[in-house]
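> no sequence on this one, just coordinates:
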């Protein structure tokens, strides 16, 4: 079983390398590149070989794309269309004259080299009528130096963002880089100094990494942005690759000094010592009258600020002492650590108003990270053993590497005294149990949404059992651990944490973890969780979703106290649909509901060996295999 998930990836990799023409070019300056580039707008190549996208004129655009398209999508009858891996490195410089520039530029991939893009916030890529259209097939990494209007949702006026068919970024981060000890260092895109950028996309893992740093800093080991995304639906088979830029009411000159690009491999490094330099703006020989007035105003403001500072310095020092941290030596060895002060500010000091709920391991708070504006969930776990904390962090860091579209990813951690804080992606629609059992949200889930959620959970669980580098048993599958994202996709949370938590608290004992009614019967004998025990819990989840009630309801009549017994009895009497959630009315597909109910019973059989694997469950749910009506059940 361990080798089977690898086969599709090998097929894809071999097909990608054999059926697509790998592209590999490097421009250390652009003197010899004029015939290979299509330039329009203000874009031109300077006399010493720098590619200039815009000048200091207002509200202009500039484009520079390869003259010929590049194959970016592998599309053959025998292989599902898949985006091809690529890597690019370039050095840019944004030079501003005056009190501030704009607007920015983007590395872009588009199905045409003649973009009909507007100036200002649109960076020459799109316009008011095309922004947000899925038919654009535009992928871009923006380097934005102006905070646009609210519709663009810019986090600040100095950021890097991932744009898909829209100038509203899927994800963005303030311009910065990580040092070797994972300290974040901010810097200005408009510094007037050269900046390196690395953009790498893994078409198999579907991970996009974006890294930037000042010219004199080697490539950081940790990217600024690491984003899970499938570019297959975005790319056409052939795409044009290049740069797009614009200015607005403020202007800057945007320069590209060197560029390297490669498909199906890592781009070659640029020869930094031989890159041409952009022309520097002329310096004023005298100070104007307006400048003198500005200096006077600034001096007055500085005086006022000093007075205000005198009153606030004591408060600042007290606040700083409260949030100060003393790191143990071992903490430096583990990546993805958040500073405690960031999480304290994100949750408004862990105020009760930000409390999302109480989970299996502790309280969960909603937070907004101060550096990025990203919404997150912060789980606060208390522990009394210092050694247990270290072991807990070690396993959590390992789990944080797991990425799947139906799993809630762990983004990082923090230790505060003997407490652990876990940071994960925020799910705006909360947990599945609130839609099934809480009165104010009951009835809001259609059958189509329920069926889609069940499929998503099954795929996430199959990934943990069979596709990741080692088998991960969830141990606590239940409706409250199924979270719903903005598109109502089901995503499993807390995967693997139950076992980690119990081992950290009781390393020398074997304790059954999980939630009553979801715990497989064999665990009371062996105490050892296996993938089959997750399948049992998933079977109970199937029944809950179809019936709209909890697995155990103490207020129900005797025959209906245990949901599994009630469903089994109704199936035996040939009246299976009596158990269907009455809130659905008749708005469901009979075949799908019967499949979910029967599959719930098959998964929750008492003997683990007769339960299907999660891969087989997915085949049943997708209709690839049929589940016999007369299948023998063992209870």
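Ah, there it is. All figures in this text were calculated on a predicted structure; none of them were measured in a lab.

> When you work out contacts or count neighbours from here on, use the C-alpha atoms and nothing else.
OK.

> Help me confirm that residue 139 comes into contact with residue 108.
Yes. The criterion here is Cα atoms under 8 Å, and residue 139 meets it with residue 108 at 5.7 Å.

> Near residue 535, how many other residues are there?
Using other Cα atoms under 10 Å, the number of residues around residue 535 comes to 29.

> Second structure for comparison follows:
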């Protein structure tokens, strides 16, 4: 009787966690790893190899033979049924992308009850840890500027240079990972969408976190490459200022980062918003460029935002950015947009986050 019960339990457990295969995977089968293989490279998913935790599950470090490549294995164990679409999107999107400023996806594994993704191991984790965490003093302006350019290069590749148009839809410092040399690489493509060049790349479902979501997403749930540019603009403002967009403590005029930057720009003191942890060790022209570019990219009117190719031209110094003074018209447009966003924030909360929300 005991033997029969044990056998039944073994069968149930095996059935629950057996690996799952579907027709769409035929094209991506070379990237599929067995669960046994991932169990080995992470040393049995031991606590000693645990490098991160999130709402999706855990991330483990592993060594992939025969090259001894260091990898990060994201083990999705929470809400697996709801996340399967994001999981598939990440495999389909990242599996063929190749760029020095994108985190490389090396493969995946599926079991009932678990989803696993293999990425480059990024020893310095995510950018938000440096900007808003205990490690924030360890990253200087030169490194921040190179990270900004790295994100921009990666987005330009996604929007214009790959075989299809890729809308990331979740640009934020938490999804920018840093390698051993603090090079910025864009990751987490669980919300990404692909389109043919020349087609109308508009998504129909809003995704992301409100502070980084363009006003048009909150109003009518339409998104395209321009909405990625908006999120990029908010992100580089945060990088330059060392704080999140919405900050509920402190002076009222500093509550929303966009309003504060515009106010200081209007007073001729735009550098006052720079991160105090930089202790003045920066190139004023570069910081000013990043701050004004951040406002330009996060303009409430999608048609007024630059493309990522224009952004790179400004950052590389090939083209001078238009010198538009923050007059009352510009201020009124930003203020109205911020009021709309804040109203939506209070009722919407987090619309959706990717599989790898870190």
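Arrived safely. As the structure is a prediction and not an experimental result, all values here were calculated from the model.

> I'd like the TM-score for the two structures, please.
Laid over one another, the chains give 0.78 as their TM-score (TM-score structural alignment, normalised by the length of structure 2), with 306 aligned residues with a Cα RMSD of 2.8 Å.

> coming back round to it: give me the common contacts of residue 139 and residue 108 of structure 1.
Here residue 139 of structure 1 and residue 108 share no contacting residue, scored by Cα atoms under 8 Å, 6 or more residues apart in numbering.

> which one in structure 2 is aligned with residue 575 of structure 1?
Counting by TM-score structural alignment, residue 575 of structure 1 lines up with residue 269 in structure 2.

> Aligned counterpart of residue 172 of structure 1 in structure 2, please.
Checking TM-score structural alignment: residue 172 of structure 1 goes with nothing.

> Now do the buried residues in the strand or helix carrying residue 172 of structure 1.
Applying DSSP states H and E as the criterion places residue 172 of structure 1 in strand 171-174. For strand 171-174 of structure 1, the buried set under the neighbour-count rule, 16 or more other Cα atoms under 10 Å, comprises 171, 172, 173, 174.

> Columns distance to residue 11 of structure 1 on top of these, output as TSV?
What follows is those, written out as TSV (distance: Cα to Cα, whole Å):
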residue	distance to residue 11 of structure 1
171	31
172	34
173	35
174	38
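
> so what corresponds to residue 596 of structure 1 in structure 2?
By TM-score structural alignment, residue 596 of structure 1 lines up with residue 290.

> count of neighbours near that match?
Residue 290 of structure 2, neighbours per other Cα under 10 Å, totals 21.

> that older thread, show me the contacts for the match of residue 575 of structure 1.
By Cα under 8 Å, 6+ apart, the contact list for residue 269 of structure 2 is empty.

> so how far is residue 573 of structure 1 from residue 566 of structure 1?
Residue 566 of structure 1 sits 11 Å away from residue 573 of structure 1, going by Cα to Cα, to the nearest Å.

> quick one, which of the two is more surrounded?
Neighbour totals were compared for residue 566 of structure 1 and residue 573, and residue 566 leads with 17 against 9 (other Cα under 10 Å).

> Let me see the contact set for that one.
559, 560, 579.

> so where's the longest helix in structure 1?
helix 289-323 (DSSP state H).

> So which bits of whatever helix or strand the match of residue 596 of structure 1 lives in are buried?
Under the criterion of DSSP H and E, residue 290 of structure 2 resides in helix 284-297. Residues of helix 284-297 of structure 2 classed as buried by neighbour count (16+ other Cα under 10 Å): 286, 287, 288, 289, 290, 291, 292, 293, 294, 295, 296, 297.

> Residue 308 of structure 2 against residue 156, yeah?
Yes. Using Cα under 8 Å, residue 308 of structure 2 is in contact with residue 156, at 5.2 Å.
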